[in-house]
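*Asks:* Sharing a model that was predicted from the sequence below.
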Amino acid sequence: MEQLKGTGVALVTPFKKDESIDWNALEKVIDHVISGGVDYVVSLGTTGETPTLSSEEKLDVMKFTFEKVNKRVPVVVGIGDYNTRDVVKRLETCPLDEAAAILSVAPYYSKPSQEGLFQHYKAVAAASPKPVILYNVPGRTGRNMTAQTTLRLAKEVENIVAMKEASGDMIQCMQIIKDKPKDFLVVSGDDALAFPQIATGMDGLISVAANYFAKDVADLVRAALASDNAKARELHYKLQESFDLMFEENNPAGVKAFMAEGGLIENVFRLPVVPVSAGLQSRIAAFNKNYK
């Protein structure tokens, strides 16, 4: 899993004004992030607005991403749900030969117990033909996966190889890092916390901001992993305001606003996600204009 150290980017799904998928823009984004130096891409994460994509569209996006990445960097595929049976079925039927790993979000809405989370991931790992990355994001799922549950999965389930930690709880993150198996990766799911989290022992970042600020985010993570704290600190504070703006109202509305200002995509969404407010959009435009 060395290939999943460093910077991954959770790709957006660009839409045309009629809300159909903008394939030309998606290809442009893929080329943009790879040329910017990211180490791998994540297809079909929440930032890709997957809850609004049909099953056919998800399959098309995954295949298109494999084709356009063309083995330049590894591709991780997001496959997660609150229905364990559905996740297992998709893992058994999706064409995942070209995937490096699966990123599977903790079940949302159902708010299972810690034992329920353990049994869900145990079933997912048993069905997956690829290594599984856990994804803890309680702000979206409604249930935090504790350090104890994460460590139990890391130690007892062979096909679970990594964790994307987006709880924002630094104490919990350090508990996982301190007691994890040596070959188990822990990556940040928070752009704004990546620098301090890598300093405590995390192995990288799965980024939203890298959809647009690919080079600076990748350079920040690379410097932090190399313990070049002066350079990492400089880039962290250079990007800090963009992180604040990007997540002020909604993800992916924030990052798409930046990308639209930069001419990469149209600022179009599928409900219930809508563009950021006019006031926030003007502040993003001002930041973009002054960013070097």
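*Replies:* Ah, there it is. Numbers count the residues shown, from 1 in each chain.
*Asks:* contacts, neighbours, all on C-alpha from now
*Replies:* Noted.
*Asks:* Quick check: which helices or strands does the helix or strand that contains Ile176 pack against?
*Replies:* Using DSSP states H and E, the element containing Ile176 is helix 170-179. Applying 3 or more C-alpha pairs under 8 Å, 6 or more residues apart in numbering; DSSP states H and E, we find helix 170-179 packed against helix 147-156.
*Asks:* Go ahead and measure how far the helix it packs on is from the middle of the chain.
*Replies:* In terms of C-alpha atoms, centre = their mean, to the nearest Å, the centre of helix 147-156 is found 21 Å from the chain centre.
*Asks:* before we go on, here's another structure to hold up against the first:
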Amino acid sequence: MIREKLRGTGVALVTPFKEDLSVDYDALKKLLDFVLDGGVNYLVINGTTAESVTTTTEEKAEILRLVKQYVNGRVPLVYGIGGNNTQHVLELLQTTDLDGITAILSVSPYYNKPSQQGIYQHYLQVANASPVPVILYNVPGRTGSNVTAETTLRLALHDNIIGVKEASGNIEQCMAIAKHKPEGFMLISGDDLLTVPMAAFGAEGVISVLANAFPDKFSKMIELSLNYQFKEATALLNDFVDINPLMYEEGNPVGVKAVLERFGVCSPFVRLPLVEASAGLKDRVYKLL
């Protein structure tokens, strides 16, 4: 059952780059070993944390091919396909090799700020066209518009829409989804620090940035939360409270790549318009580490 496959910790993989900003495929394998050894439950490829807006079509295809081959069925894979041009998203669904992919993660249309009816119709088109199940992705801080609980619950009735990654930061909205969602529809946290409290009212895990760098401790925290061991989970959560804001201070994945550099997993390089973490940010991150 897909719900069981995607319960727990999903990691939104970064894309490692070399100093010349070409994709570092050797470092990507190293990252895969690092997070899989840390016990994450599934991987998310080509999400926003992967700098998907600045990787080419050819690079996306090669990253997908490599991850599928290297992981070889050890954990489920989720692939990011979304955008603010509905027709283009439908074309991507037709041309992307989704063999071996458990679900797609599809971000709500950004920048053009559609109405709730526009968001609803966009996702209906995506769900009808997708050969694999769809996870909605609501992240108003990036898209400029919120997918309301009412719209999410309307979409949850579609047979091919299996869950939502909620990164609105609005706990009341998340609670409304949890209370009224149909059985089998997954509420997935998109905010690393809110996952423990969200588990208390029905969230079934997280798609995480921090799990790139702290896969073992983060996965343990989520496991404890899903087993309602909140005292123990909160003790681990407190270790992330100070470092989490630094992950986003200069843009995502700038902060987490600085941590991964420190751990010897991959380089800190990012593509413009993002720039590598400043010396000041690195200094504060390293002190916390």
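*Replies:* Done, it's in. As the structure is a computational prediction, the values presented were derived from the model and not from experiment.
*Asks:* so the helix holding Ile176 of the first structure versus helix 147-156, what angle?
*Replies:* Between the axes of helix 170-179 of the first structure and helix 147-156, defined by axes from the mean of the first three to the mean of the last three C-alpha atoms, to 10 degrees, the angle is 20 degrees.
*Asks:* which bit of the first structure covers stretch 83-99 of the second structure?
*Replies:* Residues 81-97 of the first structure are where stretch 83-99 of the second structure aligns, with TM-score structural alignment as the criterion.
*Asks:* And that stretch, end to end?
*Replies:* 21 Å (C-alpha to C-alpha, to the nearest Å).
*Asks:* still on that earlier bit, mean per-residue distance, the helix holding Ile176 of the first structure versus the second structure.
*Replies:* Relative to the second structure, and after both are superposed, helix 170-179 of the first structure has an average distance of 0.4 Å to its aligned residues, where the measure is mean C-alpha distance after the TM-score superposition for the first structure.
*Asks:* ok now that helix, how far from the chain's centre?
*Replies:* Distance of helix 170-179 of the first structure from its chain centroid, counting by C-alpha atoms, centre = their mean, is 20 Å.
*Asks:* Check stretch 58-65 of the first structure too.
*Replies:* Relative to the centre of its chain, stretch 58-65 of the first structure is centred 16 Å away, using C-alpha atoms, centre = their mean.
*Asks:* That one: average distance to aligned residues in the second structure?
*Replies:* Superposed on the second structure, stretch 58-65 of the first structure shows a mean distance to its aligned partners of 1.0 Å (mean C-alpha distance after the TM-score superposition for the first structure).
*Asks:* Show me which residues of that stretch are buried.
*Replies:* Of the residues in stretch 58-65 of the first structure, those buried under the neighbour-count criterion (16 or more other C-alpha atoms under 10 Å) are Lys58, Val61, Met62, Lys63, Phe64, Thr65.
*Asks:* Could you do stretch 78-92 of the first structure as well?
*Replies:* Across stretch 78-92 of the first structure, burial judged by 16+ other C-alpha under 10 Å covers Gly78, Ile79, Gly80, Asp81, Tyr82, Val87, Val88, Leu91.
*Asks:* who touches Val265 of the second structure in this structure?
*Replies:* Counting by C-alpha atoms under 8 Å, 6 or more residues apart in numbering, Val265 of the second structure touches Ala27, Lys30, Leu31, Phe34.
*Asks:* What's the last one aligned with over in the first structure?
*Replies:* Using TM-score structural alignment, the equivalent of Phe34 of the second structure in the first structure is His32.
*Asks:* Surely that match and Ala214 touch.
*Replies:* Yes. Because the distance of 7.5 Å satisfies C-alpha atoms under 8 Å, His32 of the first structure is recorded as touching Ala214.
*Asks:* who's more crowded, the two?
*Replies:* Taking other C-alpha atoms under 10 Å, His32 of the first structure and Ala214 do not tie; Ala214 has more neighbours (23 against 19).
*Asks:* Contact partners for the more buried one?
*Replies:* His32, Val33, Gly36, Gly37, Val38.
*Asks:* Which ones among these map onto strands?
*Replies:* Secondary structure from DSSP state E places none of the contacts of Ala214 of the first structure in strands.
*Asks:* Among those, the buried ones, what's the PyMOL command?
*Replies:* The buried subset of the contacts of Ala214 of the first structure, as determined by 16+ other C-alpha under 10 Å, is captured in PyMOL by this line:
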select buried, resi 32+33+36+37+38
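*Asks:* could you dump the contacts of Ala214 of the first structure to TSV with distance to Leu235 of the first structure?
*Replies:* Compiled in TSV, those are given as follows (distance: C-alpha to C-alpha, whole Å):
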residue	distance to Leu235 of the first structure
His32	19
Val33	17
Gly36	15
Gly37	15
Val38	15
